[in-house]
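Chemist: sequence plus the predicted model coming up.
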Amino acid sequence: MNARGAFGRYGEELAARSLTAAGMTVLERNWRCRHRERHGEIDIVAADGDAVVVCEVKARTEGGPEHPMAAVTARKAERLRRLAECWLADHGGPPPPGGVRIDVVGVTLPERGAARVEHVRGAA
């Protein structure tokens, strides 16, 4: 794995820990959909009560050109919605009673000190 991949995996690990600390249950990480129209990956799939949560994780270094949350564009949000449908189809069908939510977890890593993790619920 290259340095960029390791950086991303570290950000995902911090995000998963943060979600768990917030009372959510991580169901899957780095789930891939290989259907032609919906090809892609979901960083984290979690349960929050009776809702399924698709989490996009963005990690950036402090002082970089953009905030982690800015990386989730309208196009990316639409792709996440399609991937959520694919995940549901592969895991039993209709949405759970609590529905499906798309969250974004932004991880900012400073040169020194602890990382900052921001969790935006229903971001997309």
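Modeler: Noted; the coordinates are in hand.
Chemist: could you use CA atoms for every contact and neighbour count after this?
Modeler: OK.
Chemist: what about residue 41, which helix or strand?
Modeler: In this assignment (DSSP states H and E), residue 41 forms part of strand 40-48.
Chemist: quick one, strands of this structure?
Modeler: Taking DSSP state E, the strands of the chain run over residues 25-33, 40-48, 51-61, 100-109, 116-120.
Chemist: okay, now the one to match up with it:
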Amino acid sequence: MSADDLIVRALGLIEESFIASAGPGGQNVNKVATAVQIRLDVFALRLSPEVFHRLKDLAGSKMTARGEIVMTARSYRTQEQNREDARTRLADLLREAATLPARRAKSRLNRVGKAERLQTKKNRGAIKAGRGKVRLD
């Protein structure tokens, strides 16, 4: 499943609730619940195990023990802007979890490099061995 398909499916499963905000808005903050809190049940998405584990790691404390991702947006003065902000952040999180990380290419040391490394290790060992207690035999 592509990242865009995942996002479209997730946007249909979002539950939104509006809460009182402490952010910008002046007197309007005291009257209108402008902050939005969105919840997404991750298990309803039926993700593959790899994507699920990446999403769990990326979400961190935003994911509850019941498998819900909870995002709160309160940066803007209007409900609509906060709703858009929360949905965008959720989409970015899902997109990042759906993309495979680049495979790491193994580096390889040549023969001379190995020999130099081993010689340095021997030298360090000799230095450390010379740090023992002084004996007066």
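Modeler: Good, I have the coordinates. Treat the numbers as computed from the prediction; the structure is a model and nothing was measured.
Chemist: TM-score of the superposed pair?
Modeler: The TM-score (TM-score structural alignment, normalised by the length of the first structure) is 0.26; 59 aligned residues with a CA RMSD of 5.2 Å.
Chemist: show me what the strand holding residue 41 of the first structure is packed up against.
Modeler: helix 3-21, strand 25-33, strand 51-61, helix 74-90 (3 or more CA pairs under 8 Å, 6 or more residues apart in numbering; DSSP states H and E).
Chemist: give me whichever of those is most buried.
Modeler: Of all these, strand 51-61 has the most neighbours on average by mean count of other CA atoms under 10 Å, namely a mean of 24.
Chemist: a markdown table for the strands of the first structure, including distance to residue 11 of the first structure?
Modeler: As requested, the strands of the first structure are exported to a markdown table (distance: least, CA to CA, whole Å):
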| stretch | distance to residue 11 of the first structure |
| --- | --- |
| strand 25-33 | 12 |
| strand 40-48 | 10 |
| strand 51-61 | 5 |
| strand 100-109 | 6 |
| strand 116-120 | 9 |
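Chemist: ok, which of those strands comes nearest residue 6 of the first structure?
Modeler: Residue 6 of the first structure lies closest, by CA to CA, to one member of the strands of the first structure: strand 51-61, at 11.0 Å.
Chemist: can you map out the helices along the second structure?
Modeler: 3-12, 28-31, 49-59, 79-98, 111-129 (DSSP state H).
Chemist: which of the ones you listed is buried the deepest?
Modeler: Comparing these by mean neighbour count (mean count of other CA under 10 Å), helix 79-98 comes out on top with a mean of 18.
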